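*Asks:* I would like to see how this sequence folds:
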Amino acid sequence: MAARRARLRFGLKTAQQFVSYEEIRRVWQEADAQPAFEHAWLFDHFIPLGLEEQSQGPILEGWTLLAALAAQTQRLRLGLMVAGNTYRHPAVLAKMGATLDLISGGRLDFGLGAAWFEREHRAYGLPFYSTGERIRRLGEACEVIKRLWTEPRVTFEGNYYRLHEAPCEPKPQQKPHPPFVIGGSGERLTLRVVARYASIWNYNGSDVGEFRRKQAVLDAHCAAIGRNPQEIERSLQLPVDPARPLAALRSAARTFIEAGATHLILNLRPPYSPDIVARLAAEVVLPLQEEAEAVEERQVEAEE
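*Replies:* Here you go, the predicted structure:
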């Protein structure tokens, strides 16, 4: 359980479809007051996910909602899990991310992915490139954004993006820049981008055996570029099913923790029960943190 000697970090996700701003704000402010939770997330979609008949339902835009929540919380790290790169030019994303980091007092975890929802692209007239091109664009976008956050002026001549003496002022509060959180599991391309740029990698699956295998691939990509793979936190999302006992959620989380996960996101679905934050803290997060601490103590004692 403590093989990586990394502290467990738990968060909540409130995908902003079929739910009001006031309901999301309540959950975030309750989590902000609950030390068991360290991070909170929205998603980045314009059309609700789910059944076709649900696609016309209400959904709030992610970046503007995140800015509002950043201004009304004090402690939680926050971000989108994850922003779709093809929805906005990376220079625009860099400006948005820098502004959000300043609003939040340096709490942004910058989530980014290649984007996958073809119907969403078609609906809004956004080009939907091949999988390979979307991932290559993701790699270029990471380089563009990192440079805009750390250099006075950026000139960039890529295959997909070009900048000429582009500024990004003011810079983010976090130095050298907010951590990149990259989602995706493609072994040949996506995990190479993760190895080069990410501080947190989000695995978007539910099979623990595959999670272990993908980690080994990521470790190999890190070795190829001379990066310590332990610099990258291993993240995943676990759905909170109100119809199932929280003991089942705790057991599922434990399985992934034993496989190397250190950054766990409990994905809520509306309607949110009035006590959901407190129950998740008491019945899921705190017991797992205590177990991890006990395992690490035993390991340290054995090494001594």
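
*Asks:* CA atoms for contacts and neighbours, from now on please.
*Replies:* Will do.

*Asks:* could you pull out the helices for the chain?
*Replies:* Assigned helices in the chain, in chain order: 21-32, 62-71, 90-103, 118-123, 131-150, 190-197, 208-225, 246-258, 276-280, 286-303 (criterion: DSSP state H).

*Asks:* Can I get those in JSON lines including distance to residue 109 and mean neighbour count?
*Replies:* Shown next, in JSON lines, are the helices of the chain (distance: least, Cα to Cα, whole Å; neighbours: other Cα atoms under 10 Å):
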{"stretch": "helix 21-32", "distance to residue 109": "16", "mean neighbour count": "18"}
{"stretch": "helix 62-71", "distance to residue 109": "11", "mean neighbour count": "18"}
{"stretch": "helix 90-103", "distance to residue 109": "9", "mean neighbour count": "21"}
{"stretch": "helix 118-123", "distance to residue 109": "24", "mean neighbour count": "14"}
{"stretch": "helix 131-150", "distance to residue 109": "13", "mean neighbour count": "20"}
{"stretch": "helix 190-197", "distance to residue 109": "13", "mean neighbour count": "23"}
{"stretch": "helix 208-225", "distance to residue 109": "20", "mean neighbour count": "17"}
{"stretch": "helix 246-258", "distance to residue 109": "21", "mean neighbour count": "17"}
{"stretch": "helix 276-280", "distance to residue 109": "21", "mean neighbour count": "17"}
{"stretch": "helix 286-303", "distance to residue 109": "22", "mean neighbour count": "14"}
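
*Asks:* Next, the structure of the following sequence, for comparison with the previous one:
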Amino acid sequence: MTLDLRIFTEPQQGASYDDQLAVAQATERLGFSAFFRSDHYLAMGGDGLPGPTDAWTTLAGLARETTTVRLGTLVTSATFRHPGVLAIQVAQVDQMSGGRVELGLGAGWFAREHEAYGIPFPDRRFGLLTEQLEILTGLWGTPEGETFSYDGEHYTLVDSPALPKPAQARIPVIVGGGGPKRTPALAARFGDEYNQAFPELDTVGARIGVINDALAETGRTPDSITQSVALVLAVGTDEAEFTRRAAAIGREPGELREHGIAGTVDEAVDRLGTLRDQGVERVYLQVLDLHDLDHLDLVAREVATRL
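*Replies:* As a prediction, the model looks like this:
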């Protein structure tokens, strides 16, 4: 099985649109399958200069400045946008890209960014997430010429024309989270992909088993969903280069080796192989230094070619 490698960025930590464009175009040029970004409005440590960029505004721009690489969020928070607005935004960016968009959607967790920008942050958000998934898939799946209505606890839509339609017949939906029952059920119901974000590495296989059990309960087979993980990336041609890259992102080499795709090229290949053996099909490589394009080049040349 070939392991699919994607590039995943955290622009809220401090990145302009041009910074992200450079990484997205390098991602495409080097043969990675997708450029993904977080959907956050506040830095988690540091000053975050020049300030946050909106995920879907950014992806709209990238849609017109790339040609083959897939584009998406890991993950958009259900608290940020009304599902009707999000459905329009995602469908439009999908049209702008020629059908290359994927949507990761979660319940949201970072209370401080909501406080900073005046965004409501209810204590109970799983219901919001569930209704948004019902509405998004309902709007996109409504045939042209028909209308979509929805009467939920959190949202009501009346006779929506359910336009515009995405370019793709179905926009892939990524569901993630670590809940024992509700999240697997949600993934089994709506997910084209299930993502484990920064998991403890010895728990990955067991979690895939939980998702497969949830799929079976709904009549789906394990091969109907893609199993993915997101892990921090820090790789060097030798120990000195790895240590330099670890320092550049403010992380300790030992901690990175324990929790990420990190160390020398051989170590990175071994870690990715172990994940593949546990059932992982796709890995989002979290790139924290967006100015180090040589890092991406190294992984494309020396790591991806050995998988």
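
*Asks:* returning to that earlier point: so which of the helices of structure 1 gets nearest residue 10 of structure 1?
*Replies:* Checking these against residue 10 of structure 1 by Cα to Cα gives helix 286-303 as the closest, at 9.4 Å.

*Asks:* Next, the angle helix 246-258 makes with that closest one.
*Replies:* If you take axes from the mean of the first three to the mean of the last three Cα atoms, to 10 degrees, helix 286-303 of structure 1 sits at 30 degrees to helix 246-258.

*Asks:* Now do helix 286-303 of structure 1: which elements does it pack against?
*Replies:* Helices and strands touching helix 286-303 of structure 1, by 3 or more Cα pairs under 8 Å, 6 or more residues apart in numbering; DSSP states H and E: there are none.

*Asks:* give the contact list for residue 26 of structure 1.
*Replies:* With Cα atoms under 8 Å, 6 or more residues apart in numbering as the criterion, no residue contacts residue 26 of structure 1.

*Asks:* what does it align to in structure 2?
*Replies:* With TM-score structural alignment defining the correspondence, residue 26 of structure 1 maps onto residue 22 in structure 2.

*Asks:* Excluding residues flanking it in the chain, which one is nearest residue 81 of structure 1?
*Replies:* If the residues on either side of it in the chain are set aside, residue 81 of structure 1 comes closest to residue 43, at 5.0 Å by Cα to Cα, 6 or more residues apart in numbering.

*Asks:* Aligned counterpart of that neighbour in structure 2, please.
*Replies:* Taking TM-score structural alignment as the alignment basis, one finds that residue 43 of structure 1 is matched in structure 2 by residue 38.

*Asks:* Correct me if wrong: its match contacts residue 76.
*Replies:* Yes: using Cα atoms under 8 Å, residue 38 of structure 2 is in contact with residue 76, at 7.2 Å.

*Asks:* Looking for the alignment partner of residue 306 of structure 2 in structure 1.
*Replies:* Pairing criterion TM-score structural alignment: the partner of residue 306 of structure 2 within structure 1 is identified as residue 287.

*Asks:* no wait, residue 59 of structure 2
*Replies:* In structure 1, the residue paired with residue 59 of structure 2 according to TM-score structural alignment is residue 66.

*Asks:* just checking, its match touches residue 79?
*Replies:* Yes: Residue 66 of structure 1 lies in contact with residue 79 (Cα under 8 Å); the separation is 7.1 Å.

*Asks:* sorry, back to before: identify whichever of the helices of structure 1 lies nearest to residue 181 of structure 1.
*Replies:* Between residue 181 of structure 1 and these, the shortest separation by Cα to Cα is 8.3 Å, and it involves helix 190-197.

*Asks:* That closest one: average distance to aligned residues in structure 2?
*Replies:* Aligned to structure 2 and superposed, helix 190-197 of structure 1 gives a mean residue distance of 0.9 Å (mean Cα distance after the TM-score superposition for structure 1).

*Asks:* tilt between that helix and helix 131-150?
*Replies:* Here helix 190-197 of structure 1 points in a direction 10 degrees away from that of helix 131-150 (the same axes, to 10 degrees).

*Asks:* Quick check: the gap between the match of residue 59 of structure 2 and residue 24 of structure 1.
*Replies:* Plainly put, residue 66 of structure 1 is 11 Å away from residue 24 of structure 1 if you go by Cα to Cα, to the nearest Å.

*Asks:* who touches both of those two?
*Replies:* By Cα under 8 Å, 6+ apart, no residue touches both residue 66 of structure 1 and residue 24.

*Asks:* on that earlier part again, for the match of residue 59 of structure 2, list the residues it contacts.
*Replies:* By Cα under 8 Å, 6+ apart, the contact set of residue 66 of structure 1 is 42, 78-80, 100.

*Asks:* Among the residues you listed, name the buried ones.
*Replies:* Applying a neighbour-count criterion of 16 or more other Cα atoms under 10 Å, the buried members of the contacts of residue 66 of structure 1 are 42, 78-80, 100.

*Asks:* Tell me who's in contact with the residue positioned nearest the centre of structure 2.
*Replies:* For structure 2, the residue whose C-alpha lies nearest the mean C-alpha position (Cα atoms, centre = their mean) is residue 74; its distance is 2.2 Å. When contacts are counted by Cα under 8 Å, 6+ apart, residue 74 of structure 2 touches 8, 36-39, 103-105.

*Asks:* so how far is stretch 257-273 of structure 2 from its chain's centroid?
*Replies:* The gap between where stretch 257-273 of structure 2 is centred and where its chain is centred comes out at 21 Å by Cα atoms, centre = their mean, to the nearest Å.

*Asks:* Around residue 116 of structure 1, count how many other residues there are.
*Replies:* Look at residue 116 of structure 1: counted by other Cα atoms under 10 Å, it has 17 neighbours.

*Asks:* What is the equivalent residue in structure 2 for it?
*Replies:* The alignment partner of residue 116 of structure 1 in structure 2, by TM-score structural alignment, is residue 109.

*Asks:* do the same with residue 204 of structure 1
*Replies:* The equivalent of residue 204 of structure 1 in structure 2 is residue 197 (alignment by TM-score structural alignment).

*Asks:* cool, and residue 134 of structure 1?
*Replies:* For residue 134 of structure 1, the aligned position in structure 2 is residue 125, judged by TM-score structural alignment.

*Asks:* And residue 168 of structure 1, by the same measure?
*Replies:* Taking TM-score structural alignment as the alignment basis, one finds that residue 168 of structure 1 is matched in structure 2 by residue 162.
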